[in-house]
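Peer 1: here is a sequence with its predicted model. Questions after.
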Amino acid sequence: MKTKDKTTTTDFKMPKMGESITEGTIINWLVAVGDEFEEGDVLVEVATDKVDNEIPAPFSGRVAEILCDTNEVVEVGTSIARLELAEVGNTDEIKKQLVISSPNTSAKANKGNKASGKSTTKKTEQKSSSSKNYSIPSNQNTFISPLVNQIARKEHISYEELARIKGTGKDGRLRKSDIYQYLEEGRPAQFAQPVAPIDEEAFRLPKIKLDKGTGEIVAMDRMRQMIADHMVYSKHTSPHVTAYVEADLTDLVNWRTANKQEFQEKHGERLTFTPLIIQAVAKAIQEFPMINVSVDGTNIIVKKEINIGMATALPSGNLIVPVVKNADQKSLLQIAKDVNQLSAKARENNLGGDDIKGSTFTISNVGTFGSLMGTPIINQPEAAILATGIIKKRAEVMERPEGDSIEIRQMMYLSLSFDHRIVDGYLGGSFLRRIADHLENFEQEQV
């Protein structure tokens, strides 16, 4: 007897794409509803921070429904699509193993309407428009009657949205009439965001109309928008102070010049200045652990791990910060391997989520661009960031036992921006000077 084909439908959820990653932004669907795919085919591209990830299909099948739109930010574990898996024979056992989430989110409601042929664009625009000035009530009554719960599920209203609806029943309970009245109004609280109370003493930017001129309009790409947000947030959060020292790197430059070829032939790794700087910074952090911190309200979190981020330019011109983990526990060779690997990934746009997570201190090598020095912006939630300038030959007065002399030396400016809430001038200046000392007196027996 011929077995009849059956179809199993399951949720396709936002996967966890790295340690400490809790959400991702959908940047591109490569399939549409009704498309068939094979196991391993890329279904969607998801961005986490500044890294783009391709999410493959877990099995072969067909796209039944897409639940989340492009540019939507989705938490890990949230259903973003529903996929059909064609199976032969009894699928009861398979269904038991599949976790089907309840359709009570606004994203599912919108997608469900699209699938049934209903036009939601106009209604969504009306809701979004009316949501902007919507005063969100705080429904403290958490009791939801079975009838209200049934209506909410049918209309795809989440519990979060229910809490925004004003109840007219006893003790503020929601009634059936409250839900239907809310639906008649076009669900004004569906996309509304809570408005924080106005602090009369808080500083607010003055509303000044500036003539920004005319010219070609170039829209920021997604990464540039994220960088802009992070930089503005950092300047508004941390009172920045920048300290400067200069270091005589003549011995270090001469040693690297004499040993870089041997280092590469022996270990198969390029020896740039970056591993040497990271090594010096890791040593200085061990001596000044209060630099390796972040702020949580009125608490200071002193990090146990020393993870050094290194600002790196992408082919697009944007910057990203891959991280050398546990730099204090690694030899110069191990650090060089990490630096070379991370730099190669950045050039190829192939960095993963874990590659840019967990930084506790950041280095920005502005000397790469020919800059003499820089005033870097702190990479939140860190407490400080180091900028290293170009290594430049200069005439310096050298104190010798036989007397002073003028010599050609390899000099570099170091600048440290630090958060003055938790790092004072003494700590910041001492830490910066110690980095310079380690660079000037580095260990030469490391080939």
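Peer 2: Sure, I can see it.
Peer 1: only C-alpha atoms for contact and neighbour calcs from this point on.
Peer 2: Will do.
Peer 1: tell me how many other residues crowd Met14.
Peer 2: For Met14, the neighbour count with other CA atoms under 10 Å is 22.
Peer 1: scratch that, Glu72 is what I was asking about
Peer 2: Around Glu72 there are 14 other residues, counting by other CA under 10 Å.
Peer 1: OK, contacts around it?
Peer 2: Shown in contact with Glu72 (CA atoms under 8 Å, 6 or more residues apart in numbering): 25-27.
Peer 1: what do you get for Gln446?
Peer 2: Gln446 neighbours (CA under 8 Å, 6+ apart): Leu332.
Peer 1: that one belongs to a strand?
Peer 2: No. According to DSSP: H, G, I helix; E, B strand; the rest coil, Gln446 belongs to no strand; its state is coil.
Peer 1: picking that back up, now the contacts of Glu72 as a markdown table including secondary structure, distance to Val366 and neighbour count?
Peer 2: Shown next, in a markdown table, are these (DSSP: H, G, I helix; E, B strand; the rest coil; distance: CA to CA, whole Å; neighbours: other CA atoms under 10 Å):
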| residue | secondary structure | distance to Val366 | neighbour count |
| --- | --- | --- | --- |
| Thr25 | strand | 30 | 21 |
| Ile26 | strand | 33 | 22 |
| Ile27 | strand | 31 | 18 |
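Peer 1: okay, now the one to match up with it:
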Amino acid sequence: MTVKEFKLPDVGEGVAEGELVSWLVAPGDRVEEDQPVAEVETDKALVEVPSSYDGTVEELFVEEGEMVPVGDVIISFRVDEDGDAGAAAADAGSDAESDSDSAAADEPEPEPDATADEGDAEPAEPDTPSGRTFAPPSARRLARELGVDVAAVEGSGPGGRVSEADVRAHAEGGAAESGGSSDGDAPTPRPAPTDTGSGERKSAVSKRGGDESADSAAAGGNAPEPAGRETTLATPATRKVARDRGVDIDDVPTDETRDGEAFVTAEAVNAYADALESPAEPTPEPADVDAGAGDDPAAASDAADAAAAASGDETVPYRGVRRTIGKQMERSKFTAPHVTHHDTAEVDSLVDARADLKPTAESEGVKLTYMPFVMKAIVAGLKEHPYLNSELREEDEAIVLKKDYNLGIAVATDAGLMVPVVDDVDEKGLFELADEVNDLAARARERKLKPAEMKGGTFTITNFGAIGGEYATPIINYPETAILGLGAIEERPVVREGADGASEVVPAPTLPLSLSIDHRVVDGAIAAQFANTVMEHLENPLLLLNE
């Protein structure tokens, strides 16, 4: 058996990092190749990360809610020789440890009491039930930092589970036993099983600069005593500060609590780290910490979090999909000069047509909404006015008139606005479009869309009328050149010719339309003509038979 480390793969084009939302496996679980092991939220979507190995989960290196750069180790597996060989073939382009592991796989499997390296004269690894040590990621991380073989620690938890307290007790006991020994008699701490073949790589949540912190603490006699907690509450920004400063968040002293658990702020982390680096100097006064926080965005952010918490406000991280939406909106609004054209379609005939088709759609298992009719009407408008189905490529000084009609449908979700794309709308019927839109919208709300399903759009529709409202000024889904907003279909007063030829005001179902355009590409007159074409097809649904 060998231990293989698995890094966070590139789960989407241009993605540099992701938030590990949830683990789908636990240490000791048996997994197969391609089985999802974690859910990761990137700036594009929530995706499942599949395993590259057949084997047993050995260790989880990342805690839920942490941001992980692509390429960092997130999990390790204990695999047999066959599984190792197959995975090595699949990961031919990985780091050098793949070569050493595959070479080890060609040799006879070492006995349980064999050392990690054949030439080392290190103590043998003690036997554990099923050859596995039960310990949470935090305990394993602490064992690595203290140079303790976690397999040698006697666990006090259920089923021999090793806690952080067990690791500390073992480390202190080992130090006491070796205190009177000469340097030559002291055994060299062997790496934990999960460090096999890892060289100098660290897991995504290991302490950065931990050795330097330890050295500085040993150098001064006034270093603060580490708190040594097992559980600490802190914001992601605070945890990032702790990682950057090489500080274990559980060691930072604090008097603050949240829900009965210790709560640490970025100021406390910085003060603790400063004391470790310069233990002879007095701890900065709160005013000094606040002054320094202005130079550290993460610390300043956490200070704001603490102030918000004190006032009862809630602070929500601005990252992932929400941050991507914000950046995309900002880019669009400040790149494309927006103009919004408003109009209203009288849709009596559309309402009747949908009512006539609903029973047939239901018999085929399709929920028929007004959206497929609108999509077909938009395609008719785009064919007559192709500049609304275009993209401005400034670097090439060219406008590309798209021949595909791929319509994005904006869907409101708990994570923000998702825009799945329905391809080739011109080639699909009403029922087929209805079924596809319903499926995409449902999976968007469940966060199960694939990144590829949100690409390639040429024009976007946003239906704010489903929530309530008539008109809006929708922001273009850049680099597209137009977006159509739909208000609610409701009865509103309209002026029509009565039986006696006189005009009269009567209630009728109407559909408000809000068309935003990139004025660099589309003129106002063209926008109005496009809107007229769309309204003509909505007011006379039989025209949609040609689309």
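Peer 2: It's in. Please read all numbers here as calculations on a predicted model, not as lab measurements.
Peer 1: related to what we said a few turns ago, which one of the contacts of Glu72 of the first structure is nearest to Asp424 of the first structure?
Peer 2: Distance to Asp424 of the first structure, by CA to CA, is smallest for Thr25 among the contacts of Glu72 of the first structure, at 37.9 Å.
Peer 1: how about the closest one, nearest residue that isn't a chain neighbour?
Peer 2: Computed as CA to CA, 6 or more residues apart in numbering, the closest residue to Thr25 of the first structure that is not its neighbour in sequence is Val73, at 4.3 Å.
Peer 1: touching, that neighbour and Glu23? I think so.
Peer 2: Yes. Counting by CA atoms under 8 Å, Val73 of the first structure does reach Glu23; the two are 6.8 Å apart.
Peer 1: could you check which of these two is surrounded by more residues?
Peer 2: Neighbour tally, Val73 of the first structure and Glu23, criterion other CA under 10 Å: the higher count belongs to Glu23, 20 against 16.
Peer 1: which ones are touching the aligned partner of that one in the second structure?
Peer 2: Using TM-score structural alignment, the partner of Glu23 of the first structure in the second structure is Val15. Shown in contact with Val15 of the second structure (CA under 8 Å, 6+ apart): 42-43, 70.
Peer 1: which of those does the first structure keep?
Peer 2: For the contacts of Val15 of the second structure, the subset whose aligned partners also touch in the first structure (both residues aligned by TM-score structural alignment, their matches' CA atoms under 8 Å) is 42, 70.
Peer 1: let's see if you can find the most crowded of the contacts of Val15 of the second structure.
Peer 2: Thr42 (24 neighbours).
Peer 1: so it versus Glu48 of the second structure, what's the distance?
Peer 2: Noted for Thr42 of the second structure: a distance of 11 Å to Glu48 of the second structure, by CA to CA, to the nearest Å.
Peer 1: what's the matching residue for Lys304 of the first structure over in the second structure?
Peer 2: Aligning on TM-score structural alignment places Lys304 of the first structure opposite Lys403 in the second structure.
Peer 1: make sure I have this right: Gly24 of the first structure is in a strand.
Peer 2: Yes. The assignment for Gly24 of the first structure is a strand, going by three-state DSSP.
Peer 1: what's the local residue count around it?
Peer 2: Neighbour tally, Gly24 of the first structure, other CA under 10 Å: 24.
Peer 1: test my guess that it contacts Val74.
Peer 2: Yes. With contact defined as CA under 8 Å, Gly24 of the first structure counts as touching Val74 (5.5 Å).
Peer 1: give me the common contacts of the two.
Peer 2: Common contacts of Gly24 of the first structure and Val74, defined by CA under 8 Å, 6+ apart, comprise Met14.
Peer 1: returning to that earlier point: can you add distance to Ser503 of the second structure and secondary structure and give the contacts of Val15 of the second structure back as a markdown table?
Peer 2: Converted to a markdown table, those look like this (distance: CA to CA, whole Å; DSSP: H, G, I helix; E, B strand; the rest coil):
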| residue | distance to Ser503 of the second structure | secondary structure |
| --- | --- | --- |
| Thr42 | 57 | coil |
| Asp43 | 55 | coil |
| Val70 | 67 | coil |
